[in-house]
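*Asks:* return atomic coordinates for the entry below.
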Amino acid sequence: MARQLKLTGKTQADLAEELKLTRAAVSAWITGRSVPRPTVMEEIAEALGTDVGTVHTRTTDTQVGLPVTWYHRPGYPDGGRDGGNAAAFAFDADVQVLARETCQNSLDERLTENGRPVRVRYTLHELTGEALDAFRKAILWDDLQPHYLAVSESASQQKVGRVVDAGVRDMFEKGRLVLLRIDDYNASGLTGDDYDDGKFAAVVRRQLESLKSGRGAGGSYGLGKATLWATSALGMVLINSTLSVPHEGRTERRVIGRLELPWRSVDGQSYAGPAWLGRPDPDTRGAEVARSWWADEETVERLHLTRDSDEPGTSFLIVGAHDVASLEQSTVALDADDEDGGDDDGTRDIRAMHRRLVEALGRDFWAAMTGGGSRLPLLETSVRSLRNGEVVIEEEKVDPTVAQPSRTRALRAFYDGTTVDRLTEAGQVALRTVPLRLPLSGGRRGTLGIHPAILLVTEAEDADGVSNQVHSLRGNRMTIKKSGVAGLPLGVNAFQAVLLAGHAAGESVPFAEEAEEFLRAAEPPEHDRWGQSEELTLRWSHSAHHRIARLTTEVNAAVKELVARPKRAGGEGGAKLRKALTVQRRTTPRRGSGQALPELDGLDAAIGADGEWRITAEVKLPRGDELPTMTPVVLLDVRSGSRPRLDWAELVAVDGCEVEDGVLRFTPHARRATFRGATDVASHPVRTALTRLVLELRAGKGSEA
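*Replies:* Sure thing, here's the model as predicted:
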């Protein structure tokens, strides 16, 4: 009630006088010591300019007093300028990146008490004509236009300005606007005060603040929310949250908007960048700062923020959603519907974005959507597309068995307890445990303990995409790392593998909590790999990432052992390839220091579909802190004369090394390294099938013959 009095500009004494009661009675209502009688409720509602239901339920703000408006942060008094939100530059304007980050955030906010999954729905909605005009009116476009005009005038000087200028021009020249809404249900919602520590302030008010401490949380940098604004060509996101914990005695329709623009000057007044759509806060100086407000159902409908139910969670509406990859796809070729019915450019755009969202959700969250045994799915996702409220593509629930059939089969077998020790029949899933040796923190030498990660291997299916890969994940079951397996024997059956670490391996697995914490610290902001990171160095040591490299080596060895075919008697199966392949170790004297050079220790090669040689090589490394650089050189074996040197079309590091300008730089203290390459067919003087291959490892840049 105190908030409503401020919104109407009245004091406790004013209300007491109007109701002909004592100020003490009003004070008791505000502090919760007593509740007004039903007849008095009607008088309070009249005094506040609202209805009795609002006074009783406190689900919306009174509609009198300070109106909802945009508050633009004033320019810095020292003259400093920001060209945009730097956090947004950590990610591309890509709906697949958006899906990964937002779905991860929803997973982290899942309510676990009821055991149900968090449900996340993505809605693409193209507005044109009257629907677009009505939405612009709802977001107070006339008040914003001078700010967008100021940004456009300086667009040539700022990257953010150029994006915003293009977004505004697209809206007016093409007469359309794409909204992308992300709704999650069975999630915590944006709880907490507008300004103090809490989920609301972390998302709406602050940068680089995560406040995620849950077991198996995916995010840790507080950067993921920036993808919402990065995906908006107008820099605008509107929010409607239903809270799991009441704030100000309410839970439903907590609404606010945030705008991210660069520094600008409007009518001689400078503005720092961000702006908020909300109700002016009476407690701030001059009642200028906008805070969230409890909106009525009509308002959220006009803002396209209506939620399906009162289940806790948050809806984020990205205004002017754009996706560079989808635009490129839509301009290359029309889909089948275009050829038949002739969709316009806008509809083609949202169709392409729809496909890419479904693809990304299935690729990155298949494990979180998979259940079995006593384990329930953590996540359900779907995508739908609309145009002016009419369905363009029906809601499509993402099915992990369609997106990742082999890996889903493997995970379910683990949950159901139906794995085997070795693969002997089609459809089986083999299980191995691989050790993650956790280091002591604080730079101390030694091992805290051994965490047995779970490795699952099964036969690949065509729908899986790239075969012979390991997908690694931890607590929230989002795919973190995708990697090939180096040094596979030739002729192995195509397979898929899954590595479960931390809580994903099981709550009762030894050192699951410690492994979860260690691997989370080893991830970059994109959460797409495990390796060296600043946090890993600060909390453990500069060499802690070697524990992860060793885990990778153990995983690769286990996979190779599981998928290797039994050797044929006499070894006739590989005779033809051995004739076509030579591993040559070039004799090189030791350096003056007595240090030995790295040596080739294993080689697999095959002829690719385009006639190129595809090579995977292993290198044995000598002991030493500083290992010399080496250059892999591929040649054709000839009976006489000099061997023709082939060019590399691709040369990439797999483990224990890095590739820089064709030169291998080895990881200090590593004992083995693996690299992979493919030759450039244009440099082949004769047909590949008629040649024999020689691979040499030369010291330095390898320019000598």
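*Asks:* from now on I want contacts and neighbour counts done on CA atoms only, so please keep to that.
*Replies:* Will do.
*Asks:* what about the strands in the stretch 101-250 of the chain?
*Replies:* Using DSSP state E, counting those that start in this stretch, the strands assigned to the stretch 101-250 of the chain run over residues 118-128, 176-185, 232-242.
*Asks:* which residues touch the helix or strand that the last one is followed by?
*Replies:* Once strand 232-242 ends, the next helix or strand along the chain (criterion: DSSP states H and E) is strand 254-260. Among residues not part of strand 254-260, those counted as contacts by Cα atoms under 8 Å, 6 or more residues apart in numbering are 84-85, 204, 229, 235-242, 273-278, 291-295.
*Asks:* which positions in strand 254-260 come out as buried?
*Replies:* Arg254, Val255, Ile256, Gly257, Arg258, Leu259, Glu260 (16 or more other Cα atoms under 10 Å).
*Asks:* just stretch 195-209 next, same as before
*Replies:* Residues Lys199, Phe200, Ala201, Ala202, Val203, Val204, Arg205, Gln207, Glu209 are the ones in stretch 195-209 that count as buried (16+ other Cα under 10 Å).
*Asks:* mind listing which of the residues you listed are in helices?
*Replies:* Lys199, Phe200, Ala201, Ala202, Val203, Val204 (DSSP state H).
*Asks:* include distance to Glu514 when you put these into TSV, please.
*Replies:* Shown next, in TSV, are those (distance: Cα to Cα, whole Å):
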residue	distance to Glu514
Lys199	25
Phe200	29
Ala201	29
Ala202	26
Val203	28
Val204	31
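*Asks:* quick revisit: would you turn the buried residues of strand 254-260 into TSV with distance to Ala325?
*Replies:* Converted to TSV, the buried residues of strand 254-260 look like this (distance: Cα to Cα, whole Å):
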residue	distance to Ala325
Arg254	33
Val255	31
Ile256	30
Gly257	27
Arg258	25
Leu259	24
Glu260	22
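*Asks:* quick one more, to check against the first:
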Amino acid sequence: MEAGEEFGPWLARQLKIAGMTQAELAEELGLTRAAVSAWITKRSVPRPTVMGEIARALGTDLGTIHTRTTDTQAGLPVTWYHRPGYRDGGRDGGNAAAFAFDADVQVLARETCQNSLDERLVENGRPVRVRYTIHELTGEPLEAFRAAILWDELQPHYLAVSETAADQKVGRVVDAGVRDMFEKGRLILLRVDDYNASGLTGDDYDDGKFAAVVRRQLESLKSGSSAGGSYGLGKATLWATSALGMVLINSTLSVPHEGRTERRVIGRLELPWRSVEGRECAGPAWLGRPDPETPGAEVVRSWWADTETVERLHLARDSDEPGTSFLIVGAHDVASLASDKADSVIDEDENGGSEDDGTRDITVMHRRLVEALGRDFWAAMTGGGSRLPLLETSVRTLRNGEVVIPEEKVDPGVTQPSRTRALRAFYEGTTVDRLTQAGQVALRNVPLRLPLTGGRRGTLGIHQGVLLVTEAEDRDGVPNQVHSLRGNRMTVRKAGVSGLPLGVNTFQAVLLVGQAAGDSAPFAVEAEEFLRAAEPPEHDRWGQTEELTLRWSHSAHYRISRLTTEVNAAVKELVVRPKSAGSQENAKLRKKLTVQRKTSAPKRASGPTLPELDGLTAEIGAAGEWRITAEVKLPRADELPAMSPVVLLDVRSGSRPKLDWAELVAVDGCEVEGGALRFAPHARRAVFKGFTDVTSHPVRSEFTRLVLELRAGAQGSEA
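*Replies:* A predicted model of the protein is given here:
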């Protein structure tokens, strides 16, 4: 049989696990301590006849001694270790990093897939394969899983959280998760497996990928400028998606640790401060094997599990290919509840009944995962010419091991047909200068002027991004959008093109910048580094960030605004056609969106010095909010008044209901201050974005029409 770890280090660890000294083993074998020491220091190995005696002394079998690919089961059993409360009396109400994200499977898909892309093994040229498995447990399978995670040890901690942290967000979520499991008799597991990835390599405690994910917060060990993550926050989405705060992990390593690679297992639990049986616990806990080298062997570490254990924990992997499996215990998807309830009403109206809540929950979760993967990672899953896909993704849904929805491989050609066609044309060199026929892809280079670092004036160089424009198809979703991405090919920014006249050819556009623009693009690495620094933790836009300010300057983000202006101008030049009065496109657009240029509200300025709306695009977001991009035409004036954008619902009679803004964001030529827009001196146009507050919507967005007004003065000054 093939041997794993060297005998000496393996034997040393087994003695620690069993709580046995070298002298005690020597006495058990009837040998000298020097003989055992020689084995451990790798100066010699025991004779075959002695191997059987060592196996008996350690309480294991001869095969384990020979293969040394797992630990013996003798000694300290796997258990939960709860971090002791702080000596200074400090208390944590949960993991702060988890509060950066919502309990949303689409956010989870974005963050976990990005992490898998960053950990892809590039040497073999193959894509990283990521599979999401939704698995609902009920009845006996649920009881067996609770026994496997040692629920009886954990239950007092959950009870303590329910009693002492019920007024905290984490406490309420955890309490609801436990009640859901017992009252409904079910538990949803969501597993994320990646293959052809590096795995959680490194020591349990020292610097390495394992410690960065399992032991530490806000630590990112991503290397290379094209990596998606940089904050160390993405892993927190795993725990944020668990109503029980629990994630179990099984990793197959690309680089051996302790002489082996398969079934490195550990669990982590995120709870707020609690007191259990008079003992204060700081928050997190770990499932593992007690480490004999820690005081009292109290702290646990990862262990090399056997196949039976990983199967009981629902962590068994399909192959020995490197990568990691994350099992989210008690997965919940808050963002899907509203759409789920709406869908159930429709189903009941149409069918006279509804499917059970469990099936609905997991099918909605399945659908939303597929949507998110196709929307955010279509480019990473697209290849062409000499460029291979970086990523493959799929989703499957089970109940008690039985298939509810078969494994569904996400096909970018189905989810994003126009953009996929555009990217393939770029890879295959079949783009054109001008769109003259259906199915063509036009290419334009757009400049990104990179600033010098350290706040120095001047330009480092001009990076030529690649803009691809093609005709839109119905399956693309919202038309007239630009998807922007860099080296890891994840969609970072999705935006409409401001100031489009009525009657344009509907299109979809792709902006490739940084290393996504190709190896020959000038200053590609520098652009990659600059844009990576301009991304917030959500990685959903480019703009002002603290890192951008510290490394470049407080005005560096204006370079990105100028890039946006260049992109919009290039798109318009490619797609604008003469207006056709009375066309269907005009009528459809006028129905949905209205720019209110005149208002009866009192004005603080008049005549040619008053800014006015000149363009508007909008779409409905995943949570039902209106996402609006508006362009403002600015008159020539030394000083312009502050203007407040006000969004109203268009109604047939009566006053128009006013919606609240959840967020206003300045894009170009303006700043947002106190809910009002203040315009840059000498600017001729300004662009801003707004997201409505869903709680202020009296009806669902799909059934409404919008009116956007630009009022003089601070927001709230008009009724």
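*Asks:* TM value for the aligned chains?
*Replies:* Remark: TM-score between the superposed chains equals 0.87 [TM-score structural alignment, normalised by the length of the first structure]; 671 aligned residues with a Cα RMSD of 3.7 Å.
*Asks:* can you tell me which two in the ones in helices among the buried residues of stretch 195-209 of the first structure are farthest apart?
*Replies:* Longest distance between any two of these is 8.5 Å, between Lys199 and Val204; criterion Cα to Cα.
*Asks:* if we can go back for a sec, Ala512 of the first structure: which of the strands of the stretch 101-250 of the first structure is closest?
*Replies:* Taking the strands of the stretch 101-250 of the first structure one by one with Cα to Cα, strand 118-128 is closest: 23.1 Å.
*Asks:* the second structure: matching residues for that closest one?
*Replies:* Strand 118-128 of the first structure lines up with residues 128-138 of the second structure when matched by TM-score structural alignment.
*Asks:* tell me the residues of the first structure aligned with stretch 19-29 of the second structure.
*Replies:* Going by TM-score structural alignment: stretch 19-29 of the second structure matches residues 9-19.
*Asks:* in the matching stretch, what's buried?
*Replies:* Those would be Gln12, Leu15, Ala16, for stretch 9-19 of the first structure by 16+ other Cα under 10 Å.
*Asks:* wait, which of these is closest to Gly219 of the first structure?
*Replies:* Nearest to Gly219 of the first structure among the buried residues of stretch 9-19 of the first structure: Gln12, at 44.7 Å, using Cα to Cα.
*Asks:* against Ala25 of the first structure, how distant is the closest one?
*Replies:* Going from Gln12 of the first structure to Ala25 of the first structure by Cα to Cα, to the nearest Å gives 9 Å.
*Asks:* tell me the spacing between the residue minimising distance to the centre of the second structure and Trp39 of the second structure.
*Replies:* The second structure has Glu111 as the residue nearest its centroid, 1.6 Å off, counting by Cα atoms, centre = their mean. Distance of Glu111 of the second structure to Trp39 of the second structure, computed by Cα to Cα: 46 Å.
*Asks:* please apply the same query to Asp204 of the second structure.
*Replies:* As judged by Cα to Cα, Asp204 of the second structure and Trp39 of the second structure stand 25 Å apart.
*Asks:* go on, Ala587 of the second structure?
*Replies:* 85 Å.
*Asks:* those two: which is more packed in?
*Replies:* Trp39 (17 against 13; other Cα atoms under 10 Å).
*Asks:* so what's the more buried one up against?
*Replies:* Residues near Trp39 of the second structure by Cα under 8 Å, 6+ apart: Phe7, Gly8, Val45, Pro46.
*Asks:* strands along the stretch 1-150 of the second structure, start to end?
*Replies:* Along the stretch 1-150 of the second structure, counting by DSSP E, counting those that start in this stretch, strands occupy 79-84, 128-138.
*Asks:* and the strands in the stretch 451-600 of the second structure?
*Replies:* With DSSP E, counting those that start in this stretch, the ranges of strands along the stretch 451-600 of the second structure come out as 459-471, 481-485, 491-496, 507-512, 593-596.
*Asks:* so which of these is the most packed in?
*Replies:* The highest average neighbour count among those, using mean count of other Cα atoms under 10 Å, belongs to strand 507-512 at a mean of 25.
*Asks:* from the contact counts, what lies against that strand?
*Replies:* For strand 507-512 of the second structure, the packing partners by 3 or more Cα pairs under 8 Å, 6 or more residues apart in numbering; DSSP states H and E come out as helix 417-428, strand 459-471, strand 481-485.
*Asks:* and the ones you listed: which comes nearest Gln155 of the second structure?
*Replies:* Closest among these, using Cα to Cα: strand 481-485, at 45.3 Å.
*Asks:* taking strand 459-471 as reference, get the angle to that closest one.
*Replies:* Between strand 481-485 of the second structure and strand 459-471, the angle comes out at 140 degrees (axes from the mean of the first three to the mean of the last three Cα atoms, to 10 degrees).
*Asks:* Val334 of the second structure is nearest to which of the strands of the stretch 451-600 of the second structure?
*Replies:* Counting by Cα to Cα, Val334 of the second structure lies closest to strand 491-496 out of those; the figure is 23.1 Å.
*Asks:* any chance you could list what contacts that closest one?
*Replies:* With contact meaning Cα under 8 Å, 6+ apart, strand 491-496 of the second structure is reached by 375-377, 379, 480-486, 539-542, 617-618, 629.
*Asks:* tell me the counterpart of Pro280 of the first structure in the second structure.
*Replies:* Using TM-score structural alignment, Pro280 of the first structure lines up with Pro290 in the second structure.
*Asks:* that match contacts His82, correct?
*Replies:* No: using Cα atoms under 8 Å, Pro290 of the second structure is not in contact with His82; the gap is 11.8 Å.
*Asks:* which one is Glu219 of the second structure nearest to, not counting chain neighbours?
*Replies:* Excluding its sequence neighbours, the residue lying closest to Glu219 of the second structure (Cα to Cα, 6 or more residues apart in numbering) is Gly232, at 4.6 Å.
*Asks:* do Gly487 of the first structure as well
*Replies:* Closest residue in space to Gly487 of the first structure, ignoring its immediate chain neighbours: Thr616 at 5.9 Å, by Cα to Cα, 6+ apart.
*Asks:* ok, that neighbour - contacts?
*Replies:* Applying Cα under 8 Å, 6+ apart, the residues contacting Thr616 of the first structure are Ala486, Gly487, Leu603, Asp604, Ala605, Thr674, Phe675, Arg676, Gly677.
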